[in-house]
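Engineer: A predicted structure for the sequence below; I have some questions about it.
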Amino acid sequence: MRIITGEYGGRKLKAVPGNNTRPTTDKVKESIFNIIGPYFDGGACLDLFAGSGGLAIEAVSRGMDKAVLIDQDPLAIKTIKENINVTKEPGKFDVYRNDANRAIDLLKGNKKFDLLFLDPPYAKQEIEKQIEKIIDSGLLNDEAIIICEVDKRTHLKEKIGAATAYRNEIYGASQIVMYEYVSNTEETNE
């Protein structure tokens, strides 16, 4: 695994030891950023199931100002911190060991994000509920992008609150579903 491009491009990242995390492959990561970016002019990123931290670190490498990384696995937190050290800019990253749902509650009223990554363990997915909770908590800036990585057999709603799916890609056993949050649309669930 590596940081693909941007300010930290080419630097190697560590994977979380063991089988509890499933890192996003470099190929999938590059495809995601080619679709949503590939570069950013500032902004803040939230990675709710950060694993090794690769997606959020890539986002900052490509121009995001700041990233918040959440994971509840102590080995993941250790790996994230080691990977952030590779950037030599630890001040751009906040790392918290916490459950995703509790983290949403703690972030409420403190931060707003332009980019959100949701890549939970496939067996423990609550993505639709978590997106609704994030929207209800006011954590997203207008036109924020939400990237969900799920099992390819998972079907996510096309509309979740004020977030609308605009792209769906299959990569092996994984599916990437991309949403855009637009705060001034009527919020209805279908």
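Structural biologist: Noted; the coordinates are in hand.

Engineer: CA atoms for contacts and neighbours, from now on please.
Structural biologist: Will do.

Engineer: how many residues are close by the closest residue to residue 98 other than its chain neighbours?
Structural biologist: Distances taken as CA to CA, 6 or more residues apart in numbering put residue 72 closest to residue 98, at 4.6 Å, once the chain neighbours are dropped. Using other CA atoms under 10 Å, residue 72 has 17 other residues around it.

Engineer: pretty sure residue 72 sits against residue 102.
Structural biologist: No. Checked against CA atoms under 8 Å, the pair residue 72 and residue 102 is beyond contact range at 10.4 Å.

Engineer: A further structure is provided below for comparison with the first:
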Amino acid sequence: MRVIGGEYAKRTLKTLSSQLTRPTSDKVKESLFNSLGQYFDGGRALDLYGGSGALAIESVSRGMDKAIIVDKAYQAIKIIKENVAMTKEESKFEVLKMPDEAALKKLATDGYYFDYVFLDPPYAKQRIANVMAELVELNLLAEDAIIVAETDKDTEIGVGNSYCLIKEKKYGQTMIRIFRYEGVTES
């Protein structure tokens, strides 16, 4: 696996040799970032299920100012830190070892908000709709924030009225959905 585009392009990323993670393939990652406009003009990204940190590193490589990478597994955190060190710009990243819910609460308490959120939880534990609701409840999203959800092809996501699905694409067994945050709507 490698960084596809931007400042860190072609640098190799380490991955976990485990059944608990399934790194986003280079092909899917390239297509995803092409869909997002390829390059960013600053902003903050959150990779809530970091694995190797590849999506966060790719986003900073393509112009995001900062990325927060969260994972609860010690081995994943070790790999993420090694991959972040490869960028030689560690100050552009923050790595948190904690479960998703605890991380979201901490980030809200610390006053963070995000322009891009990457949600790629292990397929066996799909909680994307719940996490998307928590992002809204905790005011963690910038205006028009983009949420990228990666699931298996059979998983449905019901996300409520705060989001608009702007793109959906299947890659073999993987489904990528891109949502735009539309703000809190009155019920």
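Structural biologist: Sure thing, it's come through. In this text the structure is predicted, and so the values were computed from the model without any measurement.

Engineer: quick one: residues contacting residue 139 of the first structure.
Structural biologist: For residue 139 of the first structure, the residues meeting the contact criterion (CA atoms under 8 Å, 6 or more residues apart in numbering) are 107, 108, 109, 111, 112, 113.

Engineer: which other residues reach the strand or helix carrying residue 177 of the first structure?
Structural biologist: Assignment of secondary structure by DSSP states H and E places residue 177 of the first structure within strand 174-181. By CA under 8 Å, 6+ apart, the surrounding residues in contact with strand 174-181 of the first structure are 140-154, 156, 162-170.

Engineer: with stretch 18-30 of the second structure instead?
Structural biologist: Under the criterion CA under 8 Å, 6+ apart, external residues in contact with stretch 18-30 of the second structure comprise 1, 2, 3, 4, 5, 15, 51, 52, 54, 55, 122, 171.

Engineer: report the angle between the biggest strand by length in the first structure and strand 174-181.
Structural biologist: Counting by DSSP state E, the longest strand found in the first structure is strand 140-151. Angular relation of strand 140-151 of the first structure and strand 174-181 on a 0 to 180 degree scale: 160 degrees, by axes from the mean of the first three to the mean of the last three CA atoms, to 10 degrees.

Engineer: output the contacting helices and strands for the next helix or strand along the chain from strand 140-151 of the first structure.
Structural biologist: Toward the C-terminus, strand 140-151 of the first structure is succeeded by strand 159-160 as the next helix or strand (DSSP H and E). Contact here means 3 or more CA pairs under 8 Å, 6 or more residues apart in numbering; DSSP states H and E; on that basis strand 159-160 of the first structure packs against helix 127-136.

Engineer: the helix it packs on vs the second structure, average distance?
Structural biologist: When the second structure is superposed, helix 127-136 of the first structure averages 0.6 Å from its matched positions, counting by mean CA distance after the TM-score superposition for the first structure.

Engineer: count the neighbours of residue 30 of the second structure for me.
Structural biologist: Residue 30 of the second structure sits with 17 neighbouring residues when counted by other CA under 10 Å.

Engineer: an error on my part: the question was meant for residue 130 of the second structure.
Structural biologist: Taking other CA under 10 Å as the neighbour definition, residue 130 of the second structure ends up with a count of 13.

Engineer: the alignment partner in the first structure of it and residue 68 of the first structure: what is the separation?
Structural biologist: Under the alignment defined by TM-score structural alignment, residue 130 of the second structure is paired with residue 129 of the first structure. For residue 129 of the first structure, the distance to residue 68 of the first structure (CA to CA, to the nearest Å) stands at 20 Å.
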